[in-house]
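Visitor: Got a predicted structure here, sequence first:
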Amino acid sequence: FPRKSTAFDVLVLSQNYPESVCFSFRKSLPTKKCNLGINNAWGIHGLWPTELGTVNPQFCDKTQPFNATAISGLRDELLIKWLNVDGQKSEQKFWKHEWDKHGTCSTQLDELNTQEKYFQVTLDLTQQYSAAKILNQAKIYPGGEYSADDIYEKVSNLVGKKPVISCIKNK
């Protein structure tokens, strides 16, 4: 997006692998119910305005509360791509959390100044920067063993961006 004065430097598109998220949940609560979605495919965690080197802005505008009706036209796609891995909470609660915490901080950009735009742009960016496709192009396959440095270098070279990669060692 065109750069203009905002309270953040970059937007971070966060994607996750549901089985890994569930594994993390179950480390502290072994009976945790998880929603792994269709084929345990990569999912969206969120689009996060980020100020480099500091704590990210959060919960920026309480005058813009979450309104599920505003994204009703995206609901079917969101249910597939932006699911709540926490099987004890609804997707809508997760979307509300992401909007309240991160979306309200992105509204300084015209491209993200409504709930519908925030969720649609996040869906679009996920299509453009699909973790599954990028890893496949990098020849990084499920079940293989790769160093975090190798993954970082291959992904960075493919997308021309600096990824942040979180791994669960030996799992």
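Guide: Sure, I can see it. Source: prediction; values computed, not measured.
Visitor: can we go C-alpha only for contacts and neighbour counts from here?
Guide: Noted.
Visitor: thought residue 158 was touching residue 133?
Guide: No - Residue 158 lies out of contact with residue 133 (C-alpha atoms under 8 Å); the separation is 10.7 Å.
Visitor: other SSEs contacting the helix or strand hosting residue 46?
Guide: Using DSSP states H and E, residue 46 sits within strand 43-50. Judged by 3 or more C-alpha pairs under 8 Å, 6 or more residues apart in numbering; DSSP states H and E, the packing partners of strand 43-50 are strand 10-16, helix 104-106, helix 115-128.
Visitor: then this one, side by side with the first:
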Amino acid sequence: MGKWGSSLLIKFSVILSLSVVALANNGNNFHLFYFVQQWLGSYCDQNGERCCYPPTGKPGPEFSIYGLWPYFNDGSFPYNCGSDNFDEALLKPMQDSLRKEWPSFTCPQIGRKFWVHEWNKHGTCSKSVLGEVAYFKAALALKNRVNILGALTSAGIRPNNQLYSLKSVKQAIARGTGFHPWVVCNRNSQGTSQIWQVAMCVDRTGTRLINCPFVPKGQGDCESRIKFPSY
């Protein structure tokens, strides 16, 4: 093969590779959503992290929305699937609910930029099913249905800085919600594993809870006993 032919083959290979990446990353064939909530006590207590409360002040002791993320059926996920402009005005009717249920605790406090980030990175990958308004409405509706703290409290598992078995935490959430959760832990400054995020699987419509068929790739495991830090 001549020099020109080799160059053409290389260019074709690069174009094909980019096309495959683009196809895999458009999100149209995602399998389900992970609806993720986080415990503020663990977010603010994790090693090397600072948290800032929203302008409205410290929220009440509750799990808050962390994200609604589409996933493929192999445990990987699409991201940044489009350049759709985030229109904050569309969310004005639900803004108070979003501030309460989906606040940001990063420093400096970024407020609505968290919603922009979540829509651009994750929401755009589900826009074949959920537009911007429907995406955020779906997350709020799921938050109203999935009461993680209530499920844990009913089982005697409370945010009191005590250690609980991971198995008992999962069982309590499954008993309270009817579906098995995916639990993610972080570590505090003493290196103790603590409950941070709880995710439930949701079907492609963003409305119906389902049992999770897989654990997302790249997620760390909790210890067999985990702390539930006070808030």
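Guide: Done, it's in. None of the values given here were measured: they were computed from a predicted structure.
Visitor: TM-score for the pair, please.
Guide: Overlay of the two chains. TM-score (TM-score structural alignment, normalised by the length of structure 1): 0.82; 159 aligned residues with a C-alpha RMSD of 2.1 Å.
Visitor: Buried deepest among the helices and strands packed on strand 43-50 of structure 1, which one?
Guide: Using mean count of other C-alpha atoms under 10 Å, the stretch among those with the largest mean neighbour count is helix 104-106, at a mean of 26.
Visitor: so that one matches what in structure 2?
Guide: The alignment of helix 104-106 of structure 1 onto structure 2 (TM-score structural alignment) spans residues 124-126.
Visitor: which residues sit against that stretch?
Guide: Identification of contacts with stretch 124-126 of structure 2 by C-alpha atoms under 8 Å, 6 or more residues apart in numbering yields 25-28, 30, 70, 78-84.
Visitor: Looking at those residues, which is nearest residue 184 of structure 2?
Guide: Taking C-alpha to C-alpha as the measure, residue 184 of structure 2 lies nearest residue 70 of these, at 17.3 Å.
Visitor: thinking again about what came up before, so which of the helices and strands packed on strand 43-50 of structure 1 comes closest to residue 140 of structure 1?
Guide: Closest approach to residue 140 of structure 1 among those (C-alpha to C-alpha): strand 10-16, 15.5 Å.
Visitor: That closest one: average distance to aligned residues in structure 2?
Guide: Overlaying structure 2 shows strand 10-16 of structure 1 at a mean distance of 0.8 Å from the equivalent residues (mean C-alpha distance after the TM-score superposition for structure 1).
Visitor: in structure 2, what residues pair with that strand?
Guide: Using TM-score structural alignment, strand 10-16 of structure 1 corresponds to residues 32-38 of structure 2.
Visitor: Contacts for the matching stretch next, please.
Guide: Stretch 32-38 of structure 2 is contacted from outside by 63-73, 139, 142, 196-204, 206, using C-alpha under 8 Å, 6+ apart.
Visitor: Off-centre distance for that stretch?
Guide: A distance of 5 Å separates the centroid of the chain from that of stretch 32-38 of structure 2, by C-alpha atoms, centre = their mean, to the nearest Å.
Visitor: just stretch 168-176 of structure 2 next, same as before
Guide: Distance of stretch 168-176 of structure 2 from its chain centroid, counting by C-alpha atoms, centre = their mean, is 19 Å.
Visitor: Report the buried residues of that stretch.
Guide: Going by neighbour count (16 or more other C-alpha atoms under 10 Å), the buried part of stretch 168-176 of structure 2 is 168-174, 176.
Visitor: I am finished for the moment; much appreciated.
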